[in-house]
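Peer 1: Show me how the following folds:
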Amino acid sequence: MFVGQIVLIFAEYALWGPPVPHPNPLAHQSIAVRFFFIVMLMPFLETIVGQWLPIRLMHGVFHLSWRVAAAGSIVLFTLMHGYTDRAVIAILLGAVVLATVFVIEAKRGGWPVLSTYLTHALANACVLSLQSG
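Peer 2: Now for the predicted structure:
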């Protein structure tokens, strides 16, 4: 997911030039505070709201297919980030990966919330390490 997002960012840069920077409300916080929010808390909350809730509702309650449930999760997760510019492409790629991880783990009887959370947290940790470097 992370490598794919980096490739997309470089491709966008080559095609359209540098992106407009987005405001970072945690920019002036310590690395410990940023780590807590970006790597630990937000991936967990986003996994619950962006994958678990929509997929469980659509597939479990409304008996829609896994693909439809994953598509709903992808749309919701992407919209939750609030981007209206080309950053949507990178978020969309992440949303596809996270929904796929969740569905695969759920179908095999694994731990979909934990697997998705750890995937998301690792990707965010990679982003944070680039921002802090």
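
Peer 1: switch to C-alpha atoms for all contacts and neighbour counts from now on
Peer 2: Fine.

Peer 1: name the helices or strands packed onto the helix or strand containing residue 106?
Peer 2: Under the criterion of DSSP states H and E, residue 106 resides in helix 87-107. When contacts are defined as 3 or more CA pairs under 8 Å, 6 or more residues apart in numbering; DSSP states H and E, helix 87-107 sits against helix 2-16, helix 66-80, helix 112-132.

Peer 1: and for comparison, fold this next one:
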Amino acid sequence: MHAPTVLTKRSWNEVPRWGLIIGGAAIMFFGQIALIFAQYALWGAPPPHKIPLADKPILVQLFFIVMLMPLLETIAGQWLPIRLINGVFSLSWRVAAVGSIALFTLMHGYVDRAVVSILLGAVVLAAVFIVEAKRNGRPVLSTWLTHALANACVLSLQHM
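Peer 2: All right, here's what the predicted structure looks like:
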């Protein structure tokens, strides 16, 4: 009889980059959908939010929502706080993760229950960045691609 596999600190390093990217995006996408349904079941329909660039052509939406914004948010929401907190101030990776999660969540400006969905994404993106940084990988690229893929999934769902 084998014990179930549990991801440990060591096994995270063994997950290939593509696994972090696709797995992270899947957790963000499906996790946020599950959170939205749970909130709907508990509290009813959420307040309406304006969908960014909804009135723009799909190519404009793809460029901004899938390419540019995830890159800028990776730099501002993961790279800057994690490198500053862990590198410059020599605090732990955990403290750096908390700083990144808080900043990324605040950057989105939600003050209602939508914060919960953004918080999930912030946790995933901080984790991807830190796993890649600790193994001297490509943390900015991996985090950007994870975020871009999750946003592409959301955009495709909006256009069904």
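
Peer 1: Now the TM-score, please.
Peer 2: Put the two chains on top of each other and the TM-score (TM-score structural alignment, normalised by the length of structure 1) is 0.98; 133 aligned residues with a CA RMSD of 0.6 Å.

Peer 1: which residues of structure 2 does the helix holding residue 106 of structure 1 align to?
Peer 2: Helix 87-107 of structure 1 corresponds to residues 114-134 of structure 2 when matched by TM-score structural alignment.

Peer 1: check contacts around the closest residue in space to residue 105 of structure 1 that isn't next to it in sequence.
Peer 2: Closest residue in space to residue 105 of structure 1, ignoring its immediate chain neighbours: residue 112 at 4.7 Å, by CA to CA, 6 or more residues apart in numbering. Neighbour list for residue 112 of structure 1: 101-106 [criterion: CA atoms under 8 Å, 6 or more residues apart in numbering].

Peer 1: Who wins on neighbours among these?
Peer 2: Using other CA atoms under 10 Å as the neighbour test, the contacts of residue 112 of structure 1 are led by residue 102, with 26 neighbours.

Peer 1: With the flanking residues excluded, which residue is spatially nearest to it?
Peer 2: In space, and not counting its chain neighbours, residue 102 of structure 1 is closest to residue 112: 4.7 Å by CA to CA, 6+ apart.

Peer 1: Distance check, the counterpart of residue 45 of structure 1 in structure 2 against residue 86 of structure 2.
Peer 2: In structure 2, residue 45 of structure 1 lines up with residue 72, judged by TM-score structural alignment. When distance is defined by CA to CA, to the nearest Å, residue 72 of structure 2 is 20 Å away from residue 86 of structure 2.

Peer 1: which residue in structure 2 lines up with residue 4 of structure 1?
Peer 2: Superposed on structure 2 with TM-score structural alignment, residue 4 of structure 1 falls opposite residue 31.

Peer 1: wait, what's in contact with residue 30 of structure 2?
Peer 2: Residue 30 of structure 2 neighbours (CA under 8 Å, 6+ apart): none.

Peer 1: What span of structure 2 is stretch 58-72 of structure 1 aligned with?
Peer 2: Using TM-score structural alignment, stretch 58-72 of structure 1 corresponds to residues 85-99 of structure 2.

Peer 1: How far off centre is the matching stretch?
Peer 2: Put simply, stretch 85-99 of structure 2 sits 18 Å off its chain's centre (CA atoms, centre = their mean, to the nearest Å).

Peer 1: Quote the end-to-end distance of that stretch.
Peer 2: 8 Å.

Peer 1: Counting neighbours, which bits of it end up buried?
Peer 2: Using 16 or more other CA atoms under 10 Å as the test for burial, stretch 85-99 of structure 2 gives 85-86, 93, 96-99.

Peer 1: Likewise for stretch 81-99 of structure 1?
Peer 2: In stretch 81-99 of structure 1, counting by 16+ other CA under 10 Å, buried: 87, 89-99.

Peer 1: May I see these organised as JSON lines, with distance to residue 49 of structure 1 added?
Peer 2: Output for these, formatted as JSON lines (distance: CA to CA, whole Å):
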{"residue": "87", "distance to residue 49 of structure 1": "20"}
{"residue": "89", "distance to residue 49 of structure 1": "20"}
{"residue": "90", "distance to residue 49 of structure 1": "19"}
{"residue": "91", "distance to residue 49 of structure 1": "15"}
{"residue": "92", "distance to residue 49 of structure 1": "16"}
{"residue": "93", "distance to residue 49 of structure 1": "17"}
{"residue": "94", "distance to residue 49 of structure 1": "15"}
{"residue": "95", "distance to residue 49 of structure 1": "12"}
{"residue": "96", "distance to residue 49 of structure 1": "15"}
{"residue": "97", "distance to residue 49 of structure 1": "16"}
{"residue": "98", "distance to residue 49 of structure 1": "12"}
{"residue": "99", "distance to residue 49 of structure 1": "12"}
